[in-house]
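S.K.: Okay, predicted coordinates and the sequence, questions at the end:
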Amino acid sequence: MKVLLAVEGERVAAHFGHAPSFLIAEIEDGRVKHRELVPNPGHRPGFLPAYFSQMGITHVIAGGMGPRAQELFQAHGITTILGVQGSVEEVLRAFCDNRLVPGPSLCDHGQEGTHGSCGGRCGGHSS
């Protein structure tokens, strides 16, 4: 499987679409076989789910993501795991060990155009 982590520095990014980069990790038999850090190709509505689907990504891990982006990833057969915080290495290890605990999205855009818990820090509403 191919897992994509939204990365900001050495930590999981709070908002998927605005992460400066992404770590693609190929996991086989509970171990990371290959990893590649790629820059964010740009935050345009609907682009990232299709782009990463073409790369064979099966799971996305991030602190948060808007509801429309979650729907678009699901439509491309990609599982989103949100509410994740911590260092990239700790999170990746927890995922491989089947002990990663997701939580509520850290960027809940709320209803009727509000930004909910992200307080507007996340920018747009879809990835």
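M.R.: Received the coordinates, thanks.
S.K.: can we go C-alpha only for contacts and neighbour counts from here?
M.R.: Noted.
S.K.: What segments of the chain are helices?
M.R.: Counting by DSSP state H, the chain has helices at residues 47-54, 67-75, 88-96.
S.K.: The second one vs helix 47-54, what angle?
M.R.: Meaning helix 67-75. Put simply, helix 67-75 runs at 20 degrees to helix 47-54, going by axes from the mean of the first three to the mean of the last three Cα atoms, to 10 degrees.
S.K.: putting a second one here so we can go through both:
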Amino acid sequence: MKIAVACIGEEISMHFGHSEVFKVFEGTKDSFQETKTIHSPGHGKGSLPQLLIKEKVGVLITGGLGEGAVQKLEAGGIEVVRGAEGAPADAVNEYLLGNLQSRGEACKGHHDHSHDHGSGEHGCHGQGGCR
């Protein structure tokens, strides 16, 4: 199974649409490795879900994302795990062990990108991400 982790630098991105790269891991709970890095084409409407669907990813781990992205990913057969943070490999390990569950809600108002993403602890890009 391919597991993609939305990242900014070496950390899990708190917002899927602002990810710089997606680190792709493959393996089992006993042994897994990073197999690929996919560079984000940008925050275009529907482009990121389609990219991951095309890559045949089975699971996406991210901090937060909008409901539209969740729907597109799930329609493409991708399980979405939101509310993660920290190092990508640690999150993949916890997921494979059955310890990482999706938490929180999708970010509101991301369907048309006309809202203010905000900042600080209550905005999409604060410490809490979209949870």
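M.R.: Here it is on my side, so go on. Worth saying up front: this structure is predicted, and the values here are computed from it rather than measured.
S.K.: Got a TM-score for the two of them?
M.R.: Put the two chains on top of each other and the TM-score (TM-score structural alignment, normalised by the length of the first structure) is 0.79; 121 aligned residues with a Cα RMSD of 2.7 Å.
S.K.: Would you mind putting the helices of the first structure into TSV with distance to His34 of the first structure and mean neighbour count alongside?
M.R.: Formatted as TSV, the helices of the first structure follow (distance: least, Cα to Cα, whole Å; neighbours: other Cα atoms under 10 Å):
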stretch	distance to His34 of the first structure	mean neighbour count
helix 47-54	16	17
helix 67-75	23	18
helix 88-96	12	17
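S.K.: Pipe the ones you listed into CSV and attach distance to Ala14 of the first structure per row.
M.R.: Output for the helices of the first structure, formatted as CSV (distance: least, Cα to Cα, whole Å):
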stretch, distance to Ala14 of the first structure
helix 47-54, 16
helix 67-75, 14
helix 88-96, 12
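S.K.: closest to Ser105 of the first structure out of the ones you listed?
M.R.: Checking the helices of the first structure against Ser105 of the first structure by Cα to Cα gives helix 67-75 as the closest, at 9.3 Å.
S.K.: That closest one vs the second structure - mean distance after superposition?
M.R.: Per the superposition on the second structure, helix 67-75 of the first structure and its aligned residues are separated by 0.7 Å on average (mean Cα distance after the TM-score superposition for the first structure).
S.K.: Output the contacting helices and strands for that helix.
M.R.: helix 47-54, strand 79-81 (3 or more Cα pairs under 8 Å, 6 or more residues apart in numbering; DSSP states H and E).
S.K.: So which of these is nearest Glu26 of the first structure?
M.R.: Of all those, helix 47-54 comes closest under Cα to Cα, at 13.3 Å.
S.K.: Measure how far that closest one is from the centre of its chain, please.
M.R.: What separates the centre of helix 47-54 of the first structure from the centre of its chain is 12 Å, taken as Cα atoms, centre = their mean, to the nearest Å.
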